[in-house]
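Peer 1: quick one, fold the following:
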Amino acid sequence: MATVSSVLLYHLDELLDDEFKRFKWYLTEGKLQGINPIAKSKLENVKQIKVVSLMEEQYGSSDAGKIAVRILREMQQNNLAKKLEENLREAQPAVIQYTSATENMSAVWRWVRSGRQWLWSVLFPPQDQGVMQNISADNSSSVKAPVIKDNTFNGPVTFN
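Peer 2: Presented below is the predicted three-dimensional model:
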């Protein structure tokens, strides 16, 4: 699976030299509302790979991608912005987490989107001197679980 950094780099490499200079200008001048500008001295004479690093440093990985899409749209690079947005969706896993607890047991249920596939796992936290178990499955219905033996498990478990 591609990383946010590699996706950003790939799309910034698509810009011509003058377009890339304009992209950096948007970052330095703070032309987009709600973002902190990156110091002009940090962006002067740097290549795309350094710009990606600086953006991730300044804004975090997820926001760096969103900001790049906004800048590309401001530059009227709508096709490139759309491609970047689609590819970022594939690179950033979506996570849904739910914690359930009963009198005798608690568990953390987690669904993670990886590319076009959703993976789920359930984590049984240790209680007293218990052992943490991680059970996961993908959408092909195969379950990956450690062998559980010599344990006491209280509470209902249903796999649909």
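Peer 1: CA only for contacts and neighbour counts going forward, please
Peer 2: Will do.
Peer 1: so who does V69 touch?
Peer 2: By CA atoms under 8 Å, 6 or more residues apart in numbering, the residues touching V69 are A81, K82, L84, E85.
Peer 1: which strand or helix spans it?
Peer 2: helix 61-74 (DSSP states H and E).
Peer 1: buried residues in that helix?
Peer 2: Neighbour-count burial for helix 61-74 flags S61, A64, G65, I67, A68, V69, R70, I71, L72 (criterion: 16 or more other CA atoms under 10 Å).
Peer 1: to compare against the first, here's another:
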Amino acid sequence: MATTKILILDALNELLEAEFKDFKWRLENSDTPIPRGKLENANCHKVVDLMVQHHNTSDAGKIAVRTLRNINQNELADQLKGKLQEVPEDVPAGAGASSSGKPVPTPTTGVTVTITSNGGTVKAPVVHGCNVNGPMTFN
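Peer 2: Below is the predicted model:
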């Protein structure tokens, strides 16, 4: 299955040179701009890496879709949006597995997750990109 970065890269590779320059210009002049000096000579691969570095992976996908729409590449934006919906959420390395090596389902909002170990080591869950209202306990 393709990753978010690969899907964005594939979409950028469909752009003509002038369209790609317009795409980069819009990234430089967005609400959360990527510095112009970093984008100036960047190829498609570098642009994708910069988008992920300046935003998180899922936001980079949303920004790519929005920016494609802004340069009137609506069909390409729709294709990318559809493909991005099929990509599972990116999980940091080492997360999402129990001590037995079996995958742990990704929790959803309002769900309590209990991880147990029969003699193995359990790494604490990763909390990333969320707002917590109320207590949070790690034992």
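Peer 1: hmm, back to that, of the contacts of V69 of the first structure, which are reproduced in the second structure?
Peer 2: Retained in the second structure (both residues aligned by TM-score structural alignment, their matches' CA atoms under 8 Å) from the contacts of V69 of the first structure: A81, K82, L84, E85.
Peer 1: quickly note the distance from whichever residue in the second structure pairs up with the third one to D10 of the second structure.
Peer 2: Okay, so that is L84 of the first structure. Structural alignment (TM-score structural alignment) places L84 of the first structure against L80 in the second structure. Separation of L80 of the second structure from D10 of the second structure (CA to CA, to the nearest Å): 9 Å.
Peer 1: neighbour count: those two, which is higher?
Peer 2: L80 (21 against 14; other CA atoms under 10 Å).
Peer 1: ok, now which ones touch P35 of the second structure?
Peer 2: The contact partners of P35 of the second structure, by CA under 8 Å, 6+ apart, come to E28.
Peer 1: right, I mislabeled it, should have said S136 of the first structure
Peer 2: Residues in contact with S136 of the first structure, defined by CA under 8 Å, 6+ apart, are L119, W120, S121, V122, V143, K144, A145.
Peer 1: please check those residues and keep the buried ones.
Peer 2: Among the contacts of S136 of the first structure, those classed as buried by 16+ other CA under 10 Å are W120, S121, V122.
Peer 1: okay, and which of these map to helices?
Peer 2: Taking DSSP state H, every one of these sits outside helices.
Peer 1: could these go into TSV alongside distance to K21 of the first structure?
Peer 2: Output for these, formatted as TSV (distance: CA to CA, whole Å):
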residue	distance to K21 of the first structure
W120	43
S121	45
V122	47
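Peer 1: taking the centroid of the first structure, which residue is nearest it?
Peer 2: Taking CA atoms, centre = their mean, the centroid of the first structure lies closest to Q92, which sits 3.0 Å from it.
Peer 1: what lies in contact with the helix or strand containing A11 of the second structure?
Peer 2: Assigned by DSSP H and E, A11 of the second structure belongs to helix 4-12. Contacting residues not belonging to helix 4-12 of the second structure are listed as 20, 44-45, 48-49, 52, 57-58, 61, 64, 76, 80, 83-84, 87 [CA under 8 Å, 6+ apart].
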